[in-house]
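[1] how would this look folded up:
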Amino acid sequence: MTIPNLPSLWAMQPEALTALADTLNQGPDARGPGRSEEQQAPLYTVEDGLAVIPVQGAMSKHGLQFFGWRLLFSMREIAAALKEVAADTSVRAIMLDVDSPGGTVDGIEELALAVRTAAAAKPLYAWADGLMASAAYWMASGARRIAAPATAQVGSIGVISMHREFSKALEGAGVRYTILAAGHYKAAGNAVEPLSDEMRAYLQEGIDAVYELFLSAVEQGRGVSREKTLAMADGKIFIAGEALKAGLIDRICSREEFIKQIKQEWTMNLAELRAQHPELEQELRAELEKDRAPALENARAEGAKEEQARLIGLACAVLGDAAETLKTVVQSGVTVEQIRALQPLMQPAAKAGTAQPADPDPYRKDALDALGKAAAAPADVAPDQPAGDDFMALVNAKISEGKSKGQAMHEVARDNPEAHAVWLKNVQKESK
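    Here you go, the predicted model:
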């Protein structure tokens, strides 16, 4: 019988790792810590908006099936479930339902990242349903809150590697192995020769490096200092009361109470939020204002455009043919001051012996033409610019091409700003 090769580095309770190795050595009739294919639970369930993801048993990156018996649960399947519930619009919050001694180092950082990503999308909690040890705690440390019943065991933060040596047994059986390798450390930790001090130190370096990653994950996930992290990460397993004092968990309660608390948190109203978490309310308001500012600015701009279009439409209905000149004035951005400077030009000659204009239509046309002439006037005009006669010559040329006077003046002012500026300055002088 071929026994599957186990990974070399584990974040797992030592006794659970030993039991797993013994199960594999005993063969297919052994019934260790696993489930048959028929007993496998779904990746998650959803009830009243809460997605519950079971994490039960030892874990490895891809899982391990042995003669139809699941000995290791797949970290990647758990990560896939996290990704799915994070995208599920019916899910309001996520709870990891954990009963696990840990698992392999390979794959746990990927799973921990999946937890942090899901927690950024939706509130994520973890429940220690009996045992939350080593890699299982590494994963759960990214949760918003961790709770456990009074009898639960939590902790065992550390990294372990199991080295088994069979040189004496092989010698007694008359079997002799010769290791052939290129690279001084290539055969470090092999099972057919004793482990030297040098090779032990080399393997310990790798274990220490992974342990540092574990500490960083707990430090970041629990929001505690390195000093406090080291106090809870010496490999000990804690009963729930001790785990609470050490800062490993946040609450001791029943599973039903914890789920009730989770649901209460996502239905908290504004008054409760303001009373219990004033700093969070301020942060949320600031974030909303930040997101709303561009939308308000766009709304104001759109409103201004709509109002301008409405006013132009009303003017068109009143002014008829002269509306084109008005459009030119509005679109050019002419200022109120410029229009006021031209007001004297907008008064037509009166009929002899009366105070009435000679002709209402010429009055309206002269006024609108004067506005059109002011449409693109610059704020400042240099005193040494050329005479403005050229401007009207260009305007007349445009009119001879069939353009209206307002349109002609707009195009010439746009293409010949200097001539237009001098012409406008002369008009303003004449009006004084």
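[2] contacts and neighbour counts: CA atoms only from here.
    Will do.
[3] mind listing the strands for this structure?
    Listed in chain order, the strands of the chain (DSSP state E) span 10-12, 35-36, 45-47, 50-56, 59-60, 64-66, 69-74, 93-100, 102-104, 124-133, 145-148, 153-155, 237-239, 251-252.
[4] Report the contact partners of His62.
    Phe73, Ser74, Met75, Arg76, Glu77 (CA atoms under 8 Å, 6 or more residues apart in numbering).
[5] Of those, grab the buried ones for PyMOL.
    Selection command for PyMOL covering only the buried members of the contacts of His62, criterion 16 or more other CA atoms under 10 Å:
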select buried, resi 73+74+75+76
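[6] follow-up on the earlier one: reformat the strands of the chain as CSV; add distance to Ser431.
    As requested, these are arranged in CSV below (distance: least, CA to CA, whole Å):
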stretch, distance to Ser431
strand 10-12, 91
strand 35-36, 99
strand 45-47, 80
strand 50-56, 78
strand 59-60, 90
strand 64-66, 95
strand 69-74, 88
strand 93-100, 74
strand 102-104, 91
strand 124-133, 75
strand 145-148, 78
strand 153-155, 91
strand 237-239, 94
strand 251-252, 84
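[7] what about the closest residue to Ala112 other than its chain neighbours, distance to Ala11?
    Once flanking residues are discounted, Ala112 sits nearest to Met139: 4.6 Å by CA to CA, 6 or more residues apart in numbering. Here the criterion is CA to CA, to the nearest Å. By it, Met139 lies 11 Å from Ala11.
[8] of the two, who's got more company?
    The residue with the greater number of neighbours, taking Met139 and Ala11 and applying other CA atoms under 10 Å, is Ala11; the counts read 32 against 29.
[9] Is that one in contact with Val159, as I believe?
    Yes. Because the distance of 4.7 Å satisfies CA atoms under 8 Å, Ala11 is recorded as touching Val159.
[10] what sits in contact with each of these two?
    With CA under 8 Å, 6+ apart applied, the overlap between the contact sets of Ala11 and Val159 consists of Val105, Ser134.
[11] one step back: who touches the residue nearest to Ala112 in this structure?
    With contact set as CA under 8 Å, 6+ apart, Met139 has these partners: Ile108, Glu109, Leu111, Ala112, Val115.
[12] With Gly102 as the reference, measure out to Ala246.
    Applying CA to CA, one obtains 20 Å for the distance of Ala246 from Gly102.
[13] scratch that, Ala11 is what I was asking about
    The gap separating Ala11 from Gly102 is 6 Å, by CA to CA.
[14] repeat for Gly158
    Following CA to CA, the distance that separates Gly158 from Gly102 is 10 Å.
[15] and for these two, which residues touch both?
    Where contact means CA under 8 Å, 6+ apart, the residues bridging Gly158 and Gly102 through contact with each are Ala11, Met12, Ser134.
[16] quick one: the last one from Ala240, how far?
    I take that to be Ser134. Separation of Ser134 from Ala240 (CA to CA) stands at 15 Å.
[17] Between those two, which is the more surrounded one?
    The residue with more neighbours, out of Ser134 and Ala240, is Ser134; 32 against 27, by other CA under 10 Å.
[18] Pull the number of nearby residues for the closest residue to Thr325 other than its chain neighbours.
    With CA to CA, 6+ apart as the criterion, Thr325 has its nearest non-adjacent residue at 4.9 Å, and that residue is Gly406. Burial measure for Gly406: 25 neighbouring residues, criterion other CA under 10 Å.
[19] Another sequence for comparison is provided below:
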Amino acid sequence: MTTPDGLWALAPQFAEQVLCDIQTRMTSGRMSVPAGQEPRRFSLRRGVAVISITGVISRKESLWADVGQDGIRQALDEARQDERVRGILLSFNSPGGVAAGVKELADYIASIDDKPVAAYADGLTASAAYWLASATGRVYAPAMAQVGSVGVISEVRNISGFLDKMGVSITYIASGKWKTAGNPVEKLTPEQTAYFQERVDALHTVFKADVAQHMGISQDPAWTEAQILFAQSAQQLGLVTAIVRDEDQAINRLLEVTMPDNSPDAPAQAMTRDRLAAEAPELLKALLEEGRDSASNDGVEYALNAMETVCGKEKAEAVRAFVAQAKELGLSAKQLAGLGKLMPQAPAVQQAPAEPQNSKSAILNALQEQSAQALPTSPDASAGQPKSSLVADAERRRAEAARQGGNA
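    Down below sits the predicted model:
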């Protein structure tokens, strides 16, 4: 088949379908963008220019393929000139396309240094499409996206058998040994096959070297033989920078890695313990010590307040003063326990059995002693509220105590 470009950076499983479709478009005269459709440019999302590259990539956008290298270049130029644009994301869903011109466009993408550029593999990013994506140096993809196919293909069709059956004979008259090599009416000779293979191999060598350089990896047979890989596997080989959920997350990653944290336009990032440990270890240490001291102080104060309730304010204040002195001396809890063994112990005082201090009646009596008024004996008529269970219990106990006293 004769096409404007003989070499293709195209995923092989799509080659037959794509090339047949292109032939159909060419022979039907459908060689221009339908009227009313503007060339693709970009969409602006949160300050990122998203350039969609969908379908077969050709040299010119007005010819028989879905998107042209000239249209991609124009979109890049417009995004670079737009003051609203802070970064550029090339969003691919393409099996590849013609090989001619791809290296030049990839070199241009790699040379952009005024605004950060990244690529997103939206489904399939193969061959010429991956060549362009790799030129950004940052390729984001969902786990099951397909990337790679770092290879070159050329198709030579032969229809001599069909022409013989139809009784048609075609003769080429040309000068130059290779001028008619690959024509559709003659089978390739071994020498001609080697000639075309040499061209394909030369372009493949350039393709592999570019990908390795742009992505910062070494050439590995696991990806250099035109394999198409799922993104999760491709990430392990260095063909994918990071696995993302979708295009929105790819935009977030582009903003995160290319904008200073103190930029007012940078997305907010959660301050985790790991991040704080990496960026400010001394601050993390101080915060942890402060937290431990705060927790310790809260526990001591709680215990002293409980002691004041049980033993009285005078004893609690004495203990509070002792704790303050122990802190000034830097005594630990274990050292305080050892110090207690050296201090004289007061003799135990035998006391008559008494009602437990934590009984309900003792608590009620303590509450009543602390109150300026006696506990109410009847509900508040003006408020119309029923007597509380605490008051009712206190009245019952007082009535029982009075009866027992009368009987005595």
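[20] Quick check: TM-score for this pair?
    The TM-score (TM-score structural alignment, normalised by the length of the second structure) is 0.60; 267 aligned residues with a CA RMSD of 3.0 Å.
[21] re the thing from before, and Ala246 and Gly102 of the first structure? Which one has more around it.
    Remark: of Ala246 of the first structure and Gly102, Gly102 carries more neighbours, 34 against 17, as counted by other CA under 10 Å.
[22] Can you find the partner of the more buried one in the second structure?
    Aligned counterpart of Gly102 of the first structure in the second structure: Gly96 (TM-score structural alignment).
[23] My guess is that match contacts Ile53. True?
    No. Gly96 of the second structure lies out of contact with Ile53 (CA under 8 Å); the separation is 10.0 Å.
[24] Next up, the contacts around the residue mapped onto Glu84 of the first structure from the second structure.
    Following TM-score structural alignment, the counterpart assigned to Glu84 of the first structure within the second structure is Glu78. For Glu78 of the second structure, the contact set (CA under 8 Å, 6+ apart) comprises Arg41.
[25] one more time with 10 Å
    Glu78 of the second structure makes contact with Arg41, Phe42, Ala49, Val85, according to CA atoms under 10 Å, 6 or more residues apart in numbering.
[26] Lys103 of the second structure: how many residues sit nearby?
    Applying other CA under 10 Å, we find 18 other residues in the vicinity of Lys103 of the second structure.
[27] ok, longest helix in the first structure?
    helix 278-319 (DSSP state H).
[28] helices and strands around that helix, which ones?
    Identification of packing neighbours for helix 278-319 of the first structure by 3 or more CA pairs under 10 Å, 6 or more residues apart in numbering; DSSP states H and E yields helix 270-276, helix 323-332, helix 360-373.
[29] so the second one matches what in the second structure?
    What that stands for is helix 323-332 of the first structure. Using TM-score structural alignment, none of the residues of the second structure align to helix 323-332 of the first structure.
[30] Excluding chain neighbours, give the residue nearest to Ala341 of the first structure in space.
    Going by CA to CA, 6+ apart, Ala341 of the first structure has Gln428 as its nearest residue, at 6.4 Å.
[31] Can you tell me what that neighbour aligns to in the second structure?
    Using TM-score structural alignment, Gln428 of the first structure lines up with nothing in the second structure.
[32] Gln428 of the first structure reaches Glu337, doesn't it?
    No. In this structure, Gln428 of the first structure is not within contact of Glu337 by CA atoms under 10 Å, at 11.5 Å.
[33] Quick one: residues contacting the alignment partner in the first structure of Ala129 of the second structure.
    Pairing criterion TM-score structural alignment: the partner of Ala129 of the second structure within the first structure is identified as Ala136. For Ala136 of the first structure, the contacting residues are 11-12, 55-59, 98-104, 108, 111-112, 128, 154-157, taking CA under 10 Å, 6+ apart as the criterion.
[34] What of Pro7 of the first structure?
    Applying CA under 10 Å, 6+ apart, we find Pro7 of the first structure in contact with Ser60, Gly103, Thr104, Val105, Asp106, Ser161, Met162.
[35] Looking at the second structure, name the residue matched to the first one.
    Read that as Ser60 of the first structure. Taking TM-score structural alignment as the criterion, the aligned counterpart of Ser60 of the first structure in the second structure is Ser58.
[36] Could you find the closest non-adjacent residue to that match?
    For Ser58 of the second structure, ignoring the flanking residues on the chain, the nearest one in space by CA to CA, 6+ apart is Gly68 at 4.7 Å.
[37] quick one: contacts for that neighbour?
    Gly68 of the second structure makes contact with 39-40, 53, 55-62, 74, 97-98, according to CA under 10 Å, 6+ apart.
[38] Repeat that for Ile249 of the first structure.
    For Ile249 of the first structure, the contact set (CA under 10 Å, 6+ apart) comprises 126-128, 141, 145-148, 154-155, 222, 240-243.
[39] List the single closest residue to it in space, sequence neighbours excluded.
    Distance criterion CA to CA, 6+ apart; nearest residue to Ile249 of the first structure, sequence neighbours excluded, is Ile146 at 5.0 Å.
[40] That neighbour matches what in the second structure?
    Under the alignment (TM-score structural alignment), Ile146 of the first structure pairs with Val139 of the second structure.
[41] Any of the contacts of Ile249 of the first structure buried? List them.
    Here, 16+ other CA under 10 Å leaves 126-128, 141, 145-148, 154-155, 222, 240-241, 243 buried among the contacts of Ile249 of the first structure.
[42] Between Gln428 and Glu337 of the first structure, tell me which one has more neighbours.
    Neighbours of Gln428 of the first structure and Glu337, each counted by other CA under 10 Å, are more numerous for Gln428; the result is 17 against 8.
[43] how many neighbours does the closest residue to Asp106 of the first structure other than its chain neighbours have?
    Leaving out its chain neighbours, the residue that sits closest to Asp106 of the first structure by CA to CA, 6+ apart is Lys61, at 6.2 Å. Here the neighbour count serves as a burial measure; for Lys61 of the first structure (other CA under 10 Å) it reads 20.
[44] Could you do Gly151 of the second structure as well?
    Residues near Gly151 of the second structure, counting by other CA under 10 Å: 27.
[45] Provide the count of other residues in contact range of the closest residue to it other than its chain neighbours.
    Of all residues beyond its chain neighbours, the one nearest Gly151 of the second structure is Ala226 (4.5 Å), with distances taken as CA to CA, 6+ apart. Other residues near Ala226 of the second structure number 22, with proximity taken as other CA under 10 Å.
[46] what's the answer for the one 3 residues further on, then?
    By the criterion of other CA under 10 Å, Leu229 of the second structure has 21 neighbours.
[47] related to what we said a few turns ago, Leu368 of the first structure: which of the strands of the first structure is closest?
    strand 93-100 (65.1 Å; CA to CA).
[48] what's the average distance of that closest one to the second structure?
    Relative to the second structure, and after both are superposed, strand 93-100 of the first structure has an average distance of 0.6 Å to its aligned residues, where the measure is mean CA distance after the TM-score superposition for the first structure.
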